[in-house]
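J.: Coordinates for the following, if possible.
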Amino acid sequence: MTSTVNRSDVPEYPMERAAGCPFDPPPALRPLQEEAPLAKVRLWDGSTPWLVTRYAEQRALLGDSRVSADITRPGYPSSAPVRPGGPRIGFILMDDPEHARLRRMVASPFTIKRTEALRPAVQRIVDDRIDAMLAGPKPADLVRDFALPVPSLVICELLGVPYSDHDFFQDNSKMLISLAVPPDERMAAHGRLEAYLDDLVGAKLAEPGDDLLSRLAERVEAGEITRAEAAQMGVLLLLAGHETTANMIALGTLALLRHPEQLAVLRDTDDPKQVASAVDELLRYLNITHNGRRRVALEDIEIGGEVIRAGDGLVVPNDIGNRDPAVFDDPDRLDIDRDARSHVAFGFGVHQCLGQGLARMELQVVYGTLYRRIPGLRLATDIEQIPFKHDGAVYGVHELPVTW
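T.: Reported below is the predicted structural model:
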């Protein structure tokens, strides 16, 4: 079997969303998906990795041990310029066995049982932030006043990070994940975050608490990891723990406000299963990780009528995978009654999102509380005026003016 791709008109990736369709994948992805499960695309540096467009092939490749997540390997399709020897954010850009060794060290707080035990505390945080928003001026910015504080407070409590430092870590996180920021500035932001977490690990070594950074500090004392590795994992958990969920809260709220019949069902239900179903459908429908998971082939792989050669880059865009009509009926329709639990918003395989249980629980509390407590919630501006994060590694909105 040999590749049939030999085109001079290889499209550029990432692709632009259609004006007026902020919740949908770029329209150019649909004909590529209809034509074949794999296609070549051109990245910012002129490289031409494979774009994996269909759900089945995405899961197959993300679960294949012959596919690497190691950003340092030749052929890895980076989303932006990367300095040689630059930092890697924790273990997500590593392969087993090192990836598995480090991941196991932080996995226990993210089990279903442990995250469910946090639900009452998350409910208190959500209610407190809604109380503060209701007591404040109108219109409010849902991002600043609610969507960002809720997951930041949760992950700070879990990690043992002072929430009083939220301006510092939120500002540097924004720089780190913005594709519009030059590489040197992104590296500087990462360096500041890593130094901050290193100082916290040092403090936990001297005076441990009941938190995840203290558990990592114990691993440092036992010689199982270095202090630098502990700090790197802290950066990953802090960044992923607030940025992704915050964007999902705001973007999900905006999508529901644009689909009032769906919002009404969610607002009026007291059925936890209905709320959980809505969360998974919004995760399928929206896809805040919108520029594709990146991988590189370690060996030749035959799949989808093509041969992926060793060293070929792979881009796996979950936004179009989650809109595959072979898996999800009428995939461009938001339907909170749909069983969407098989979506790939959290990835698949050994690198599937460690914090997905925590994220689901937080979103269930948020979506099950916010619209019930503020039944008149509505946009305070036209959707055309809302600034979307088209230039970031995480998709969402910079601000969301709302009133009630």
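J.: can we go C-alpha only for contacts and neighbour counts from here?
T.: Noted.
J.: longest helix anywhere in the chain?
T.: helix 227-257 (DSSP state H).
J.: Report all helices and strands that the next helix-or-strand element following that one contacts.
T.: Using DSSP states H and E, the helix or strand that follows helix 227-257 towards the C-terminus is helix 260-268. Counting contacts by 3 or more C-alpha pairs under 8 Å, 6 or more residues apart in numbering; DSSP states H and E, helix 260-268 packs against helix 227-257, helix 272-286, helix 356-373.
J.: how about helix 260-268: buried residues?
T.: 262, 263, 266, 267 (16 or more other C-alpha atoms under 10 Å).
J.: Next one: the third one from residue 282, what distance?
T.: Spelled out, that is residue 266. 12 Å (C-alpha to C-alpha, to the nearest Å).
J.: Please give the structure of this sequence too, so both can be compared:
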Amino acid sequence: MEHIVTTLPNTRTPGCPFDPPKELLDAREHGPISRYTFPDGHAGWLVTGYDLVRAVLADPRFSSRRELMRHHPLVDFGDIEVPPAPPGEFLLMDEPQHGRYRKPLVGKFTVRRMRQLTERVEQVTAEHLDAMEAAGPTADLVTAFAKPIPSVIICELLGVPYEDRGRFQENIDKFLGGEVADEELIAAYTATQEYLAELVAAKRANPTDDVLSDLLDSDLTDEELKGMALILLSAGFDTTANMLALGTFALLQNPQQLAALRADPALVDRAVEELLRYLSVAKQFFRVALEDVELDGHTIKAGSMMILSYNTANRDPERFADPHRLDLRRQDGGHLAFGHGIHQCLGQQLARVELRVAFPALLARFPTLRLAVPAEEIALRPETADIYGVKSLPVTWDT
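T.: This is a model prediction of the structure:
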């Protein structure tokens, strides 16, 4: 008998800020795939199992094209026509358009090139820890540490002038944070696009040593470069910022794991992978079936929309032992935090470098770091946000 889910949660279970919402975990207990009725009445699917999420992500019969995403898990769009993704915004495209935009970028984000950035990430991290320490002994870790580090690095990679970073960061927060009114969200998105159009024009006139300037010799138009820059800036900032803040929160709430990382800094690579799995801040993505597909004994009809739940896939007990436990020495890797298939996160190696540098540096600088308020008072991002995390993280330490 098919399990049917009729509503998706807007909030996490109180007291469990790191676990997927209870409704999603309950759906996973009934099997790796459930029927889901969208608010507009569309009969789609919710995929919660690791193997099935991975299979759909690798299957070209399931599309990422924005114009096919006519339904939303929390909102009834009514009769609104969804347009195709703007030029360059390749996350919402299929092949061959997706590959045309992604391929010129692949060489810019290799493991080797991102590791070459380690020294610069260390410098930026130390600068912000210095400022945090000088202003302490209390701080909001989000604004003092988690946001500025990836913001500086991605802006430098793309050639965004330092003085413009604050404006860009504020607008990205608004259109990805899930909390502002539609009018304000649209205004922030439009302002970001306008700024990036100006930035591309400035690079045309005066190229500098950055990724965006490197792309000027290609056949990409300014409009396409603007869309690509938007994807890179937003993805390169918001996901890592939320991982740094939420990851620190998770470590502070798991003192044994925190002590293990403090005692053995060499554990950091494995610790980062486990935090990525455990938290899954990019919690879900969508696909649409282009044709009828048989999946785990179900017929997915052409046009059916799929919600792929990354956070339950990364907590699947058939894939991970004791999946709801944060275990920095975990051996069973292979999480889906960066996705899978042709859309697997382009900047994953950059994120890893930033996380591997920032977590140990923070813990070494502040050996007595702790929450400044009770854990239940930490303000969480809503489930409507594209990326999960905390709005603020008040911390303190002994001087």
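J.: from memory residue 71 of structure 1 sits against residue 91, does it?
T.: No - counting by C-alpha atoms under 8 Å, residue 71 of structure 1 stays clear of residue 91, with 10.9 Å between them.
J.: picking that back up, which part of structure 2 matches the longest helix of structure 1?
T.: Here helix 227-257 of structure 1 aligns to structure 2 at residues 222-252, judged by TM-score structural alignment.
J.: Tell me the spacing between residue 50 of structure 1 and residue 294 of structure 1.
T.: Distance from residue 50 of structure 1 to residue 294 of structure 1, by C-alpha to C-alpha: 10 Å.
J.: brain fart, residue 359 of structure 1
T.: From residue 359 of structure 1 to residue 294 of structure 1 the distance is 22 Å (C-alpha to C-alpha).
J.: Same question for residue 91 of structure 1.
T.: 14 Å.
J.: In which helix or strand does residue 72 of structure 2 reside?
T.: Using DSSP H and E, residue 72 of structure 2 falls outside every helix and strand.
J.: Look up the closest residue to it, ignoring the ones flanking it.
T.: Take residue 72 of structure 2 and drop its neighbours on the chain: the residue closest to it by C-alpha to C-alpha, 6 or more residues apart in numbering is residue 38, 6.7 Å away.
J.: wait, that neighbour sits on residue 71?
T.: Yes - between residue 38 of structure 2 and residue 71 there is a contact at 6.8 Å, judged by C-alpha under 8 Å.
J.: Strands of structure 1, start to end?
T.: For structure 1, applying DSSP state E gives strands covering 38-40, 50-52, 67-68, 140-141, 293-297, 301-303, 306-308, 313-316, 378-379, 401-403.
J.: May I see the ones you listed arranged in JSON lines, with mean neighbour count and distance to residue 214 of structure 1 as well?
T.: Formatted as JSON lines, the strands of structure 1 follow (neighbours: other C-alpha atoms under 10 Å; distance: least, C-alpha to C-alpha, whole Å):
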{"stretch": "strand 38-40", "mean neighbour count": "23", "distance to residue 214 of structure 1": "45"}
{"stretch": "strand 50-52", "mean neighbour count": "25", "distance to residue 214 of structure 1": "40"}
{"stretch": "strand 67-68", "mean neighbour count": "24", "distance to residue 214 of structure 1": "31"}
{"stretch": "strand 140-141", "mean neighbour count": "20", "distance to residue 214 of structure 1": "34"}
{"stretch": "strand 293-297", "mean neighbour count": "24", "distance to residue 214 of structure 1": "31"}
{"stretch": "strand 301-303", "mean neighbour count": "15", "distance to residue 214 of structure 1": "42"}
{"stretch": "strand 306-308", "mean neighbour count": "19", "distance to residue 214 of structure 1": "43"}
{"stretch": "strand 313-316", "mean neighbour count": "28", "distance to residue 214 of structure 1": "35"}
{"stretch": "strand 378-379", "mean neighbour count": "20", "distance to residue 214 of structure 1": "42"}
{"stretch": "strand 401-403", "mean neighbour count": "18", "distance to residue 214 of structure 1": "38"}
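J.: Export those strands as CSV, with columns for distance to residue 247 of structure 1.
T.: Shown next, in CSV, are the strands of structure 1 (distance: least, C-alpha to C-alpha, whole Å):
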stretch, distance to residue 247 of structure 1
strand 38-40, 29
strand 50-52, 25
strand 67-68, 28
strand 140-141, 13
strand 293-297, 18
strand 301-303, 34
strand 306-308, 34
strand 313-316, 21
strand 378-379, 17
strand 401-403, 14
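J.: picking up where we left off before, next, count neighbours for whatever residue of structure 1 lines up with the residue nearest to residue 72 of structure 2.
T.: Alignment note (TM-score structural alignment): residue 38 of structure 2 maps to residue 43 of structure 1. Neighbour count for residue 43 of structure 1, taken as other C-alpha atoms under 10 Å: 19.
J.: Equivalent analysis for residue 207 of structure 1, please.
T.: Counted with other C-alpha under 10 Å, residue 207 of structure 1 comes out at 10.
J.: how much space is there between it and residue 141 of structure 1?
T.: 38 Å.
J.: Same question for residue 33 of structure 1.
T.: For residue 33 of structure 1 relative to residue 141 of structure 1 (C-alpha to C-alpha), the value is 37 Å.
J.: joint contacts of residue 50 and residue 294 of structure 1?
T.: 313, 314, 315 (C-alpha atoms under 8 Å, 6 or more residues apart in numbering).
J.: Need those residues in a markdown table (columns: distance to residue 352 of structure 1).
T.: Formatted as a markdown table, these follow (distance: C-alpha to C-alpha, whole Å):
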| residue | distance to residue 352 of structure 1 |
| --- | --- |
| 313 | 19 |
| 314 | 16 |
| 315 | 16 |
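J.: Out of those residues, which comes closest to residue 181 of structure 1?
T.: residue 315 (21.5 Å; C-alpha to C-alpha).
J.: need the contact list for that closest one.
T.: 49, 50, 51, 52, 77, 292, 293, 294, 295 are the contacts of residue 315 of structure 1 under C-alpha under 8 Å, 6+ apart.
J.: ok, which pair from those is furthest apart?
T.: Pairwise over the contacts of residue 315 of structure 1, using C-alpha to C-alpha, the maximum falls at 52 and 77, 13.0 Å.
J.: Next, show the common contact partners of the two.
T.: 314, 315.
J.: And for the counterpart of residue 23 of structure 2 in structure 1, the neighbour number?
T.: In structure 1, residue 23 of structure 2 lines up with residue 28, judged by TM-score structural alignment. By the criterion of other C-alpha under 10 Å, residue 28 of structure 1 has 14 neighbours.
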